[in-house]
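Peer 1: Coordinates only, no sequence provided:
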């Protein structure tokens, strides 16, 4: 694997240096930032392959940085490092555009494996067009749902998940495969998070009664049009 460039934002200096040195010893190129404002400036200057963000930081927190980055690049891998561990925190993190969520304390080996997995499967589809979805229209890159003249903004994760379901419309979509592709793993917390986003999508698509997202117990989901 070629050198991967990382923006690492961590406001605790000793932890930041430990993570930076560990990544650099594994052939990563790392820019360490001590707050969210620095991280966003570094992103705009360097256009890295991935971002690893602490959530609770001065000036701009990790959520604010991810939200700003997602407006410029819907596809760059973003991993949150955080001491927050409640399911609601995980769901919130994915709502702001995270690809993965690693709880402190964490193993460096785990972080490295997850970064490599996300960078290896990062996709940048050229989807500068509207997709018909029953009576709706959907735009992945703009993260928009349109119904008649009304437009509704989707979060990054909602748009990703809806796109994945559309790719397999009227067919069963394996729950575990979606979790591994979009969340990084199919563990309990990620599964709970996906259930929340499925519920949100159902509400946003309820103006067309012919659209259903069906839960096939023990397997996954089916988008029926």
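Peer 2: Arrived safely. Please read all numbers here as calculations on a predicted model, not as lab measurements.
Peer 1: Every contact and neighbour count from this point should use C-alpha atoms.
Peer 2: Noted.
Peer 1: Show me what counts as buried in the host helix or strand of residue 119.
Peer 2: Under the criterion DSSP states H and E, the helix or strand holding residue 119 is helix 108-121. Residues 111, 114, 115, 118, 119 are the ones in helix 108-121 that count as buried (16 or more other CA atoms under 10 Å).
Peer 1: Next up, a structure to set beside the first:
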């Protein structure tokens, strides 16, 4: 059965969530703070992480940053009472996959968990060699992007998958709903915000070649101009 790493400092809430998940067949590893959560993650990589944002010793955002330095693939769901747009965007920028506001129902949490666990993005076909994107060379299998033969920047798995799809549709529109369903599993509001964050990241990666642009096509999607 899938293993969930639950990191929550509110003991009463953690007990309810842990018992409810185990009753539905999940294996739950529990940690009461961010530092313990990171130790448990390093000892045994779970199938998914469910973490509070505001925790002692190591907050959820810092925890996510450290997890993403080690593992780009494991899904992370944030639990938080904070719902400002800036907080949501920061969570996605740090590699979060979903965001659930407290108080929440267990049914909603389980739906979110199952959606992340069942998401199987269709991988783009690996090219024979680095792809030319203006002055950049994109090594899709290795998830690296280099400018003019210089040092390579490492891309996350999600960044590489998104850039490959933009490249395959270069100078044409990549539809937003299509990429959301392929890489995120559905086109919900929070997944849409996550996609926006990754588009912003890619723009930063290619900012040193002014001939390369990633345009918003309002209401439709994005276009890579090379």
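Peer 2: Structure's in. What do you need? This is a predicted model, so every value here is computed, not measured.
Peer 1: Looking at the buried residues of helix 108-121 of the first structure, which one is closest to residue 170 of the first structure?
Peer 2: Within those, distances to residue 170 of the first structure taken as CA to CA reach their minimum at residue 118, with 27.6 Å.
Peer 1: How are the strands of the first structure distributed by residue range?
Peer 2: In the first structure, the segments counted as strands under DSSP state E are 4-9, 28-33, 50-54, 78-82, 100-103, 131-133, 136-139, 144-147, 150-153, 172-174, 212-216, 220-224.
Peer 1: Need the single longest helix in the second structure, by residues.
Peer 2: Secondary structure assigned by DSSP state H gives helix 189-205 as the longest helix of the second structure.
Peer 1: Next, the angle from that helix to strand 221-225.
Peer 2: Using axes from the mean of the first three to the mean of the last three CA atoms, to 10 degrees, the inter-axis angle of helix 189-205 of the second structure relative to strand 221-225 is 10 degrees.
Peer 1: could you say what helices and strands helix 189-205 of the second structure packs with?
Peer 2: Contacts defined by 3 or more CA pairs under 8 Å, 6 or more residues apart in numbering; DSSP states H and E place helix 189-205 of the second structure against helix 85-93, strand 98-101, helix 157-168, helix 176-183, strand 213-217.
Peer 1: Stretch 14-31 of the second structure maps to which residues in the first structure?
Peer 2: Under TM-score structural alignment, the alignment places stretch 14-31 of the second structure onto residues 16-33 of the first structure.
Peer 1: Which residues does the matching stretch contact?
Peer 2: Applying CA atoms under 8 Å, 6 or more residues apart in numbering, the set of residues contacting stretch 16-33 of the first structure from outside is 3-11, 39, 42, 108, 112.
Peer 1: Check stretch 218-226 of the second structure too.
Peer 2: By CA under 8 Å, 6+ apart, the list of residues contacting stretch 218-226 of the second structure from outside reads 133-134, 166-167, 169-177, 211-217.
Peer 1: And those residues, which of them are buried?
Peer 2: Using 16+ other CA under 10 Å as the threshold, 133-134, 166-167, 169-171, 173-177, 212-214, 216 are the buried ones among those.
Peer 1: Next, give me the two most distant ones among those.
Peer 2: Of all pairs drawn from these, the greatest distance, 26.4 Å, lies between 134 and 177 (CA to CA).
Peer 1: From what I see, residue 66 of the first structure and residue 94 are in contact.
Peer 2: No: under the criterion of CA atoms under 8 Å, residue 66 of the first structure lies out of contact with residue 94, with a separation of 9.8 Å.
Peer 1: hang on, the earlier thing: which residues in the second structure does the helix holding residue 119 of the first structure match up with?
Peer 2: Residues 106-119 of the second structure are where helix 108-121 of the first structure lands, counting by TM-score structural alignment.
Peer 1: what stretch of the first structure does stretch 54-64 of the second structure fall on?
Peer 2: Using TM-score structural alignment, the residues of the first structure aligned to stretch 54-64 of the second structure are 56-66.
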